[in-house]
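Participant: how would this look folded up:
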Amino acid sequence: MRTPSLESYENPLAQEMGQRLSELFPRWWILEQAKASGFVERVRNLDPMVFFWHLVLAFGSSSRLCLLQLHRSHQKVAPDQMSWPAFYDRFTPELLEFLKRCLERAMARVVFEALPARATESLEACDIREIVAIDSTLIPLHPDLAESFPNARSTTCPAAAKLNVQLGLLHRAPRAFSISSGKTAESPLLPTEAWMEGHLLLFDLGYFKIERFREIDDSGGFFISRLKTNSNPLLLRSLREGPGNRIDLHHWRLREVEPYLRRQILDAEGFFAPSNITLVAT
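Facilitator: Prediction:
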């Protein structure tokens, strides 16, 4: 890990970032969580604050560091020297618990712009108590972990972990997160549960599954998702109101209507039905 130059400390952006990170993880909180997680018992030869920031910043600056290199760079920044066996023995389940608590704190402190008052009123009118953003990301791992954490892109990155996060936007706090192998599909990472009632779920096409949409609706929840290119729902009626030329969408398929859309906006009610089903008006 390179030592920051004098210019970096004089850089206003670097100073602001350092200030925010210090506020996010103050020393008293780091020491408290290090002891509560069992990572340290007494601060003697190991300073949890130095160990934490060195571990985070060193891995953040390079994806090819090994533990031996990490130990060497730790020797340059730590006030007290630590032997290689002692440093290696610090990578324990207790360290994992300590880092998990740090991750939860960072996720809970993510800053969002406050919603306008009228937006909040509209959500309450729809019985929406929370908006949950759901997404996942791949974290490359050492190739030796490929058996436990196989990655879908095995040729370029044989091992990877998939971090799936559910983040509450109104309460500005994580609802849940899970870690699985990189080869795991995203759809099973969103099981339908009772908590979805009164929640608006936001997710991308990786979670697209028509059966799950029905389950979310049955549970009293709401969702927003893009459509897959091969989706062709059956339209029932237009939801647009006011003056202007409107197409009679009754019993049209979405792909049949698309050529007639001038503004590329379609607000309609419909449902997913097999292509061989035709409804007859009575």
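
Participant: Please make it C-alpha for all contacts and neighbour counts, starting now.
Facilitator: OK.

Participant: what sits against the nearest residue to residue 174 once chain neighbours are set aside?
Facilitator: Nearest in space to residue 174, with sequence neighbours left out and distances taken as CA to CA, 6 or more residues apart in numbering, is residue 167 at 4.3 Å. Contacts for residue 167 (CA atoms under 8 Å, 6 or more residues apart in numbering) come out as 132, 133, 134, 173, 174, 175, 176.

Participant: cool, residue 42 as well?
Facilitator: With contact taken as CA under 8 Å, 6+ apart, residue 42 is in contact with residue 35.

Participant: Recalculate using a threshold of 10 Å.
Facilitator: 31, 34, 35, 48 (CA atoms under 10 Å, 6 or more residues apart in numbering).

Participant: Same question for residue 119.
Facilitator: Going by CA under 10 Å, 6+ apart, residue 119 touches residue 125.

Participant: next one: residue 253
Facilitator: Residues counted as contacts of residue 253 (CA under 10 Å, 6+ apart) are 231, 232, 233, 234, 235, 236, 270, 271, 272, 273, 275.

Participant: Make a ChimeraX selection of the buried ones in the residues you listed.
Facilitator: Under the burial definition 16 or more other CA atoms under 10 Å, those of the contacts of residue 253 that qualify are selected in ChimeraX by:
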select :232,233,234,235,236,270
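
Participant: how about stretch 151-168: buried residues?
Facilitator: Using 16+ other CA under 10 Å as the test for burial, stretch 151-168 gives 151-152, 157-168.

Participant: whoops, I mixed them up, stretch 133-153
Facilitator: So for stretch 133-153, counting by 16+ other CA under 10 Å, buried means 133, 134, 135, 136, 138, 140, 141, 146, 149, 150, 151, 152.

Participant: another one to check against the first:
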Amino acid sequence: MEQVSLSIQEEMEPIAQELQRYFSPPQLEQLARQTGFVQRKSKYTAQELVSLCVFFNNDISITPLARLCGQLDASNHLSMSIEELNQRFNTSAVTFLQTLFSTLLQEKLMSSSSLPCKLDSPFHRIRILDSTVFQLPDSYAERYQGSGGSAHAAGMKIRLEYELKTGSFLQVDVGPGKNSDGLYGTQRTKTVEEKDLCIRDLGYFSLGDFKEIEERGAFYVSRLKVNVRVYEKNGNMERFKDGKVKKQSLYKEIDIEAIMDRLEPGESIELPEVYLGRDKKLRTRLLIYKLTEEQTL
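Facilitator: Purely as a prediction, here's the structure:
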């Protein structure tokens, strides 16, 4: 089947609809004051900024300021010079739009997918950490160097940590595509508090980070990297003639593939105590689930 790519206008349409549903002009103005975008009465309001970025323009990042001024004049009867509009695209505007998106996402999640209390009550926070990378024109390579392995020399990475219980963003970072997820995950581990639950993608898989999360009295959930060895304590340890246990026989490696072969699609098995890595330093729990045919597509 041929893949159909959506236009920017088609991608923005659902966001525009939700903004109209959840935010009135007074609410937008209040949020703009809270974020510092609006500090005094001005002809260029929060509603004008949202309209310009979401409703009126398909690709605001490459549209000349003169054309944007014309769109404001034609749609909202708002006359602004190019320099006036340029000054309004500042840090406060970015903070306002980021907060607006965060608030909208929170409203949607809380209204459609709230967690049962018995699932989230043991945790102080449920932290979800992930990232996305996309290519940029090569002219951006000096500032946003790509991660390599593609025809484009430039790339941007957005990393986001989201708190599921409150619907708030704990951290949002934008940087070059080559930036390491592993190092960033370690930085975020330093902010983990007792009873936090950290859910991370494979890019942030780190036995050291998991151990530190555990030492902080918190919890983690992650997929297992395929190249990480899994061990269990050996019930038949080997001994020397003097009775001392041979160190190399304390653990035995678990054959994950053999376990998978015994499972039916959709079936799972829990190993309550396993040890990860060649040094067997991380004791954890492992859940093995065999995908169904539909899930593998």
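
Participant: picking that back up, could you save the contacts of residue 42 of the first structure as JSON lines and add columns showing neighbour count and distance to residue 69 of the first structure?
Facilitator: Formatted as JSON lines, the contacts of residue 42 of the first structure follow (neighbours: other CA atoms under 10 Å; distance: CA to CA, whole Å):
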{"residue": "31", "neighbour count": "19", "distance to residue 69 of the first structure": "25"}
{"residue": "34", "neighbour count": "26", "distance to residue 69 of the first structure": "23"}
{"residue": "35", "neighbour count": "17", "distance to residue 69 of the first structure": "26"}
{"residue": "48", "neighbour count": "22", "distance to residue 69 of the first structure": "19"}
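
Participant: before we move on, the earlier item: most widely separated two among the buried residues of stretch 133-153 of the first structure?
Facilitator: Using CA to CA, these reach their maximum pairwise distance at 133 and 146, which is 29.1 Å.

Participant: Look through the second structure and tell me its longest helix.
Facilitator: Counting by DSSP state H, the longest helix found in the second structure is helix 91-112.

Participant: Ignoring the adjacent residues along the chain, who's closest to residue 105 of the second structure?
Facilitator: Per CA to CA, 6+ apart, closest to residue 105 of the second structure is residue 167, 7.2 Å.

Participant: Could you say whether the most centrally placed residue in the second structure sits in a helix, a strand or coil?
Facilitator: Geometric centre of the second structure, nearest residue: residue 130, 3.0 Å, by CA atoms, centre = their mean. Of the three states, residue 130 of the second structure takes strand according to DSSP: H, G, I helix; E, B strand; the rest coil.

Participant: cool, and residue 68 of the first structure?
Facilitator: Residue 68 of the first structure ends up helix, using three-state DSSP.

Participant: My guess is it contacts residue 88. True?
Facilitator: Yes. Residue 68 of the first structure is within contact range of residue 88, at 8.5 Å (criterion: CA atoms under 10 Å).

Participant: can you count the residues close to residue 54 of the second structure?
Facilitator: Neighbour count of residue 54 of the second structure, defined by other CA atoms under 10 Å: 18.

Participant: corresponding residue for it in the first structure?
Facilitator: Matched by TM-score structural alignment, residue 54 of the second structure corresponds to residue 56 in the first structure.

Participant: how close does that match get to residue 142 of the first structure?
Facilitator: With distances taken as CA to CA, to the nearest Å, residue 56 of the first structure is found 17 Å from residue 142 of the first structure.

Participant: Residue 199 of the second structure -> the first structure?
Facilitator: Per TM-score structural alignment, residue 199 of the second structure is aligned with residue 202.

Participant: and that match, what does it touch?
Facilitator: Each residue near residue 202 of the first structure by CA under 10 Å, 6+ apart is listed here: 131, 132, 133, 134, 135, 166, 167, 222, 223, 224, 225, 226.

Participant: One more pass at 8 Å, please.
Facilitator: Neighbouring residues of residue 202 of the first structure by CA under 8 Å, 6+ apart: 131, 132, 133, 134, 223, 224, 225.

Participant: Find the residue closest to it in space, skipping its chain neighbours.
Facilitator: residue 133 (4.8 Å).
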